[in-house]
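K.L.:
Sequence below, structure please.
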Amino acid sequence: MNDFTLTILMILAAYTAGSISSAILVCKIRRLPDPRTQGSGNPGATNVLRIGGVSSAALVLFFDMLKGALPSYIGYKMGLDAASLGFIAVSACLGHIFPMFFGFKGGKGVATAFGAMAPIGDDLSVTLMISWVILVIVTRYSSVAAMATAVLAPVYTWYFDERFVLPVAMLSTLILIRHKDNIERLRVGEESKVSRKKKPPLTNE
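P.N.:
Below is the predicted model of the structure:
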């Protein structure tokens, strides 16, 4: 099997994996409200934090990152070039953004994108995580932290392993495009800040 065929197969597999919405499934399992109808309406870890608390959000974050990391890592182990890895990683994010299993209405793909960058190395992963946490603490806006970290990601990658600047830049561009509505809300002062609510008690209703 040649590299082109492998890349196409991995793109399809990545999109399929990305289409599995961790936020919706975790909320269903934990009997929480559908994240598409509560809070920001975004099925992602930040919104699950608002409606379900830290443990639920942590599960969503882990699985959203995993579905980006696995296809990228497998593609890397197969020896595919940087451009192919970029398309595979973007496909996982597009699956998250437009999930075929959930009416093609998904999240912003930030955790999946950062997960796809993780196999590049622990040093990059830790740097991205620290940057995001610091920016959230300073700004209290998850969207600002995500966009700023996305802008920094290609710079970090160039420093740690310049071979992967192209795929990381592709992912960063996708993140910025997906946050155009957040940019407008920030402009008019309507963007929601990060907050956490306690998980509502379970009922038999």
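K.L.:
okay, CA-based contacts and neighbour counts for the rest of this
P.N.:
Fine.
K.L.:
Output the contacting helices and strands for the longest helix seen in the chain.
P.N.:
Of all segments of type helix in the chain, defined using DSSP state H, the longest is helix 54-77. Packing partners of helix 54-77 (3 or more Cα pairs under 8 Å, 6 or more residues apart in numbering; DSSP states H and E): helix 3-18, helix 22-29, helix 45-52, helix 82-97, helix 110-117.
K.L.:
now the ones you listed as a markdown table including mean neighbour count and distance to L124?
P.N.:
Listed next are the helices and strands packed on helix 54-77 as a markdown table, based on neighbours: other Cα atoms under 10 Å; distance: least, Cα to Cα, whole Å:
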| stretch | mean neighbour count | distance to L124 |
| --- | --- | --- |
| helix 3-18 | 19 | 22 |
| helix 22-29 | 19 | 24 |
| helix 45-52 | 26 | 21 |
| helix 82-97 | 27 | 16 |
| helix 110-117 | 29 | 8 |
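K.L.:
who's in contact with V144?
P.N.:
135-136 (Cα atoms under 8 Å, 6 or more residues apart in numbering).
K.L.:
chain center to the host helix or strand of it: distance?
P.N.:
V144 is located in helix 142-160, with elements delineated by DSSP states H and E. Here helix 142-160 is found 13 Å from its chain centre; the criterion is Cα atoms, centre = their mean, to the nearest Å.
K.L.:
now do stretch 68-83
P.N.:
17 Å.
K.L.:
L59 reaches V26, doesn't it?
P.N.:
Yes: here L59 reaches V26: they are 7.4 Å apart, a contact under Cα atoms under 8 Å.
K.L.:
check contacts around the nearest residue to V90 once chain neighbours are set aside.
P.N.:
What sits nearest to V90 in space, not counting adjacent residues and going by Cα to Cα, 6 or more residues apart in numbering, is L171, at 6.0 Å. Going by Cα under 8 Å, 6+ apart, L171 touches 86, 89-90, 113, 150.
K.L.:
The structure of the following sequence is requested for comparison with the preceding one:
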Amino acid sequence: MNSTALPLPAWIAIGAVLAYLIGSLSFAVIVSRVFGLNDPRTYGSGNPGATNVLRSGNKAAAVLTLVFDALKGYVPVALAVASGWPAAVVAAIGLGAFIGHLWPVFFKFEGGKGVATAAGVLLGFDPALGGLVLLVWIGMAAVFRYSSLAALTASLAAPALQVWLNGPSLMTVAVAVMSALLIWRHAPNIRKLIAGQESKIGQTA
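P.N.:
Modelled structure (predicted):
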């Protein structure tokens, strides 16, 4: 990046906006349309994400949703890191992609909870960080079969793992913000978990 062409705040804003637009591609809805499935916002949890798409009974659609939702977080961040952009720009790009998934401009701001996209962003920030957080998610999901509980546990672990691996930094702030938003978006799931009414992974709508 030619830092003399534009000031750092301008690069941060440009990176965040472009990443937000990429994050606004709601692949749960897009993939469901391609497969001729119902809009995932109309059944199950109403969440346009891979777990809810899986409730349609179409595993291929759910896998594609998961992959593309993760890639839209990973690719912009990984490209920024590979280009040697400043940490502030990389952090803004990661947050932009994540926020785009939560509030997508192309889909009436009706987005998902951001688990797969956050995983992609974390892998882009640091593959070791993303891998460890993913292991936390997989472990909790395998044992308890609740996607929401796995996501909540991984969200709590992510900032601590970031500090442990890399020390406090701008990335730590970005990871903490994503974790806080993930937990907030899972508030209905938290209530269902407490009431024993949460759906398990693979349960059809």
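K.L.:
re earlier: after superposing, tell me the mean distance of the longest helix of structure 1 to structure 2.
P.N.:
When structure 2 is superposed, helix 54-77 of structure 1 averages 1.7 Å from its matched positions, counting by mean Cα distance after the TM-score superposition for structure 1.
K.L.:
Can you point out the buried residues in that helix?
P.N.:
Using 16 or more other Cα atoms under 10 Å as the test for burial, helix 54-77 of structure 1 gives 54, 56-57, 60-61, 63-73, 75-76.
K.L.:
picking up where we left off before, just give me the closest of the contacts of L171 of structure 1 to F164 of structure 1.
P.N.:
Minimum distance to F164 of structure 1 across the contacts of L171 of structure 1 is 8.4 Å, recorded for G86 (Cα to Cα).
K.L.:
Map the closest one onto structure 2.
P.N.:
Using TM-score structural alignment, the equivalent of G86 of structure 1 in structure 2 is A91.
K.L.:
residues in contact with its match?
P.N.:
Counting by Cα under 8 Å, 6+ apart, A91 of structure 2 has contacts 170-171, 174.
K.L.:
Could you rerun that using 6 Å?
P.N.:
171, 174 (Cα atoms under 6 Å, 6 or more residues apart in numbering).
K.L.:
Would you reformat the contacts of L171 of structure 1 as CSV and include distance to D34 of structure 1?
P.N.:
Formatted as CSV, these follow (distance: Cα to Cα, whole Å):
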residue, distance to D34 of structure 1
G86, 31
A89, 27
V90, 26
A113, 23
A150, 28
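K.L.:
coming back round to it: how far away from the center of its chain is the longest helix of structure 1?
P.N.:
8 Å.
K.L.:
now the angle between helix 110-117 and that helix, please.
P.N.:
Counting by axes from the mean of the first three to the mean of the last three Cα atoms, to 10 degrees, helix 54-77 of structure 1 lies at 40 degrees to helix 110-117.
K.L.:
List of residues touching helix 54-77 of structure 1?
P.N.:
14, 17-18, 22-23, 45, 48-49, 89, 92, 111-112, 115-116, 119.
K.L.:
how does it look with 7 Å?
P.N.:
10, 14, 17-18, 22-23, 26, 44-46, 48-49, 85, 88-89, 92-93, 111-119 (Cα atoms under 7 Å, 6 or more residues apart in numbering).
K.L.:
Might you report the residue contacts of the residue nearest to the spatial centre of structure 1?
P.N.:
Centroid-nearest residue in structure 1: A111, 2.3 Å away (criterion: Cα atoms, centre = their mean). Neighbouring residues of A111 of structure 1 by Cα under 7 Å, 6+ apart: 61, 64-65.
K.L.:
let's see 6 Å
P.N.:
Here A111 of structure 1 is in contact with 64-65 (Cα under 6 Å, 6+ apart).
K.L.:
what stretch of structure 2 does stretch 16-25 of structure 1 fall on?
P.N.:
Against structure 2, stretch 16-25 of structure 1 falls on residues 21-30 (TM-score structural alignment).
K.L.:
chain center to the matching stretch, what's the gap?
P.N.:
That offset, for stretch 21-30 of structure 2, works out to 11 Å (Cα atoms, centre = their mean).
K.L.:
next one: stretch 139-149 of structure 2
P.N.:
Offset of stretch 139-149 of structure 2 from its chain centre (Cα atoms, centre = their mean): 17 Å.
K.L.:
L6 of structure 2: neighbouring residues, count only.
P.N.:
10 (other Cα atoms under 10 Å).
K.L.:
Helix or strand: which one has it?
P.N.:
With DSSP H and E as criterion, L6 of structure 2 is part of no helix or strand.
K.L.:
any idea how far it is from I12 of structure 2?
P.N.:
10 Å (Cα to Cα, to the nearest Å).
K.L.:
corresponding residues in structure 2 for the strand or helix carrying V126 of structure 1?
P.N.:
Here V126 of structure 1 sits within helix 122-139, counting by DSSP H and E. Aligned using TM-score structural alignment, helix 122-139 of structure 1 spans residues 127-144 in structure 2.
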